[in-house]
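S.K.: any chance you can model this:
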Amino acid sequence: MNAALPLDGIKVLDLSTLLPGPLATLMLAEAGADVVKLERPGRGDEMRTYDPKFGEASANYAVLNRGKRAYGVDFKDPAQRDRVLELAAEADVVMEQFRPGVADRLGLGHDAVRAVNPDVVYCSITGYGPTGPHAQRAGHDLNYLAESGLLGVVTDSTGAPGLPVTVLADIAAGTYPAVVNILLALRQRDRTGEGTHLQVSMTHNLQVLGYGYFAAHQAGAGWPKPGAEQLTGGSPRYHVYPTSDGRHIACAALEQKFWERLVQLVGLDEKFHDDAGQEEDVVTALAARFAAETSDHWRSVLDGEDVCTVVVATFDEAADAGLVDVDAPERVSAPGGDASFATLPSPVSAALRRAPGTAPYPSLAELGDASPWA
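M.R.: Okay, the predicted model is just below:
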């Protein structure tokens, strides 16, 4: 382990499941925190059941929970609930991801934990925030994107929005705000001795991803029109174009110098070089040029040129280009086994996280009377 990691000595009690909370506590663990994860007895975290499997649990679970310890607990059992409160009394951070009010009904809410641990940093991740008309609604990433307005700003030719490329709300509006706020709360506790109850609403935090739309609205320009704004399909300079072999070109030639070089390279008719006021016609003309040749042709034309325009890569191609790291020195193993694989590269800087090595994901153990903290 690296000397003097930033979170050495910090104890994290993780009551969360699936992705947002576990990914947040993984980042804390990478920076030196000691994470104890509590799951349902028997089956454990739902993420364990996903495919493909790696040992006794899923590969997804493995990469999100490397280096933690996990125990099966029935939160509804009063004796086991009291044992959880004993652990919470020792924790610096408690992470939960229930719907609002559920932790309170279980006797594990902020007030109950604060009563035994006044300076705890207690983080609640919810879909729609702790209060309001949507607070009790069930949801997943796609729902949060849909109801925040973001999903509908990019549409296809029929006006239908597409599926997002990944779980944006879970990670960008759940995990990352949770980590940032936990670190800020720990810093504040160092200075004041006071704990904090952090409320992380994934839907509300998505507004940060739509910062430009918000700024335009506040300046009087209105909310974005689907597929009509500069970054949502309304500009030929920021668009995805098909090629003749079923591949695609991602064009982001926003600046004039990039645009001028691009239209020369692709041989676009000069009457379309100035796209102002004729954006739809230029999109059509540029689409025709890209559709006339294969992706290999366009790669040979575009490579080495500063035009911010590239062939959309497959994961294999991205890995071959060194843009997807499948050989990181950090590895995860199955409990009790020799098999391991290079795990998810951590966004925590190498200078601030554990030394590279292999660590197992946790089997689901029985929570006894002994302290689970390392």
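S.K.: please count neighbours and contacts with C-alpha atoms only from this point.
M.R.: Will do.
S.K.: nearest residue to the residue nearest the centre of the chain in space, please, no chain neighbours.
M.R.: Centroid check for the chain by C-alpha atoms, centre = their mean gives residue 171 as the closest residue, at 1.9 Å. Nearest residue to residue 171, sequence neighbours excluded (C-alpha to C-alpha, 6 or more residues apart in numbering): residue 20, at 5.9 Å.
S.K.: burial count for the one you found?
M.R.: Counted by other C-alpha atoms under 10 Å, the residues lying close to residue 20 total 25.
S.K.: contact partners for the residue nearest to the centre of the chain?
M.R.: Residue 171 makes contact with 19, 20, 23 under the criterion C-alpha atoms under 8 Å, 6 or more residues apart in numbering.
S.K.: now it: how far from residue 263?
M.R.: 37 Å (C-alpha to C-alpha, to the nearest Å).
S.K.: and the residue nearest to the centre of the chain, which of the three is it?
M.R.: helix (DSSP: H, G, I helix; E, B strand; the rest coil).
S.K.: with residue 13 instead?
M.R.: strand.
S.K.: the structure of the following sequence is requested for comparison with the preceding one:
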Amino acid sequence: MRASLDGVRVLDLTQIMAGPFATMLLADLGADVIKIEKPSGGDDSRRMGEILKGESAAFMTLNRNKRGIVLDLRSDDGKSILWKLIDTADVLVENFRPGTMDKLGFSYDAVHTRNPRLIYCSISGFGQTGPWRDRGGFDLVAQAMSGVLSVTGGPDSPAKVGVPISDLNAGLFASHAILAALYHREHSHQGQRIETSLLEAAMAYTIWESNEYWVTGHTPSRLGTAHRASAPYQVFQTSDGFIAIGAANQRTWEKLTEATLHPELKEDTRFVTNQDRMKNLPELINQLTHIFVKKSTDEWLDIMDTYGVPSGPVLTVPQVYEHPQVIARGMDLQTQHPTVGTVHTIGFPVKYSGTPPVLRHPGPILGQHTKEVLTELGLSSEDIKELEEKGVTTPNTGTAKAH
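M.R.: As a prediction, this is how the structure comes out:
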């Protein structure tokens, strides 16, 4: 079965999180993603997170379905090989600091002149323009500057979102933009430059908060797990854990009062409408907390399901992968790594009826496909050996096992 992006070649000059996530999404859809790493250790994420037999588990997921080569882009030989790859490519993705690609000789203008059909995507901390363009950006800094951190956590202290949302959003937006640019190229026959940043990727998700500020002039506050526009819509403690309750509209609120056997709350003047409930949110939370703590999470889940009130348990990560719904959706995939053996990776979040993603292999060992890719470019074994001796690239260290 043909994958969605069969025939599309992507040059991945990214590392850590945002860029690799963007190119992983493209690789999952069938693109031939060639990850280009520096000789001195490769992608820094190879040394981050849990390490299994010398390989980073996170790296193996973020770079699954990609081919990996080592190339010193500071050397003339390395630059020459990158130009050969550019001639064959549809997309180039980079997340260096703005100006770095220009200094290396691979500015958008230079690349566009060489290959006018190529989509050139840049991901940075703050964007390619503006007074902060030259500053390094990290997920935490973007969360802080986007306003996300200021509205996350309880009333007394801000909290970072538990996952690197700025990084992941930037990667998601980048892949989305690349697909749109590829579609446009089908009609125009021209590539283009697209760019996003961790800052903008995080800001794009402050829809409730930004509009609250624009409409009221007030600074949005931290509400813990509560919703900014609907109540009750938050997490409550039970006798043995926590439960998330999504009574996001009037009808569901009324069902909730029936499910909790407290129909009088429906008539309480403090809670009649959503506007009333938001205005009196502390009192509402107090009332419902006293109710929910009297039963277990499982008991409440059964009750809420009976009455049609959206609810769910607060699961730990191990509990997530044990949940029957997650199992049914195939969100824990396994594949074989040449040195680690069987490894787990997060399943595909989108299901396709006609062009489903395929898990072909985990992230490559450093330099794993160098010889393969360079041979495709027409280099001989002697040429490749000479590049290895010069330190422009490194010998292959393994062969992926497809699964």
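S.K.: what's the match for the residue nearest to the centre of structure 1 in structure 2?
M.R.: Using TM-score structural alignment, the equivalent of residue 171 of structure 1 in structure 2 is residue 168.
S.K.: one more: residue 108 of structure 1?
M.R.: Residue 108 of structure 1 maps onto residue 106 of structure 2 when the alignment is built from TM-score structural alignment.
S.K.: repeat for residue 49 of structure 1
M.R.: Using TM-score structural alignment, residue 49 of structure 1 pairs with residue 47 in structure 2.
S.K.: and for residue 203 of structure 1?
M.R.: Match for residue 203 of structure 1 (TM-score structural alignment): residue 199.
S.K.: a helix runs through its match, doesn't it?
M.R.: Yes - counting by three-state DSSP, residue 199 of structure 2 is part of a helix.
S.K.: which residues of the stretch 151-300 of structure 2 fall in strands?
M.R.: 153-154, 157-158, 193-197, 233-237, 242-246 (DSSP state E, counting those that start in this stretch).
S.K.: how about a markdown table for those, with mean neighbour count and distance to residue 55 of structure 2 added?
M.R.: Formatted as a markdown table, these follow (neighbours: other C-alpha atoms under 10 Å; distance: least, C-alpha to C-alpha, whole Å):
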| stretch | mean neighbour count | distance to residue 55 of structure 2 |
| --- | --- | --- |
| strand 153-154 | 16 | 34 |
| strand 157-158 | 14 | 34 |
| strand 193-197 | 20 | 28 |
| strand 233-237 | 21 | 37 |
| strand 242-246 | 21 | 36 |
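S.K.: of all the ones you listed, which lies closest to residue 271 of structure 2?
M.R.: Residue 271 of structure 2 lies closest, by C-alpha to C-alpha, to one member of the strands of the stretch 151-300 of structure 2: strand 233-237, at 13.5 Å.
S.K.: centre of the chain to the closest one, how far?
M.R.: Here strand 233-237 of structure 2 is found 26 Å from its chain centre; the criterion is C-alpha atoms, centre = their mean, to the nearest Å.
S.K.: now that strand: which residue numbers in structure 1?
M.R.: Going by TM-score structural alignment: strand 233-237 of structure 2 matches residues 238-242.
S.K.: so which residues of the stretch 151-300 of structure 2 form helices?
M.R.: 165-188, 198-203, 207-216, 250-259, 264-267, 274-279, 281-292, 297-307 (DSSP state H, counting those that start in this stretch).
S.K.: mean shift of the second one relative to structure 1?
M.R.: Here the mean offset of helix 198-203 of structure 2 against structure 1 after fitting is 2.2 Å, by mean C-alpha distance after the TM-score superposition for structure 1.
S.K.: cool, and the last one?
M.R.: Its matched residues in structure 1 lie on average 3.3 Å from helix 297-307 of structure 2 after superposition (mean C-alpha distance after the TM-score superposition for structure 1).
S.K.: next secondary structure after that helix?
M.R.: Heading C-terminal from helix 297-307 of structure 2, the first helix or strand you meet, by DSSP states H and E, is strand 311-313.
S.K.: that following strand: how far from the chain's middle?
M.R.: 24 Å.
S.K.: okay, it sits on what stretch of structure 1?
M.R.: Mapped onto structure 1 using TM-score structural alignment, strand 311-313 of structure 2 covers residues 309-311.
S.K.: from residue 171 of structure 1, how far off is residue 144 of structure 1?
M.R.: From residue 144 of structure 1 over to residue 171 of structure 1 the distance is 12 Å, taken as C-alpha to C-alpha.
S.K.: now do residue 245 of structure 1
M.R.: Distance, residue 245 of structure 1 to residue 171 of structure 1, using C-alpha to C-alpha: 34 Å.
S.K.: again, but for residue 113 of structure 1
M.R.: Residue 113 of structure 1 is 26 Å from residue 171 of structure 1, by C-alpha to C-alpha.
S.K.: then residue 278 of structure 1?
M.R.: From residue 278 of structure 1 to residue 171 of structure 1 the distance is 38 Å (C-alpha to C-alpha).
S.K.: for residue 235 of structure 1, same thing?
M.R.: Taking C-alpha to C-alpha, one finds residue 235 of structure 1 at 28 Å from residue 171 of structure 1.
S.K.: many thanks, I have nothing further to ask.
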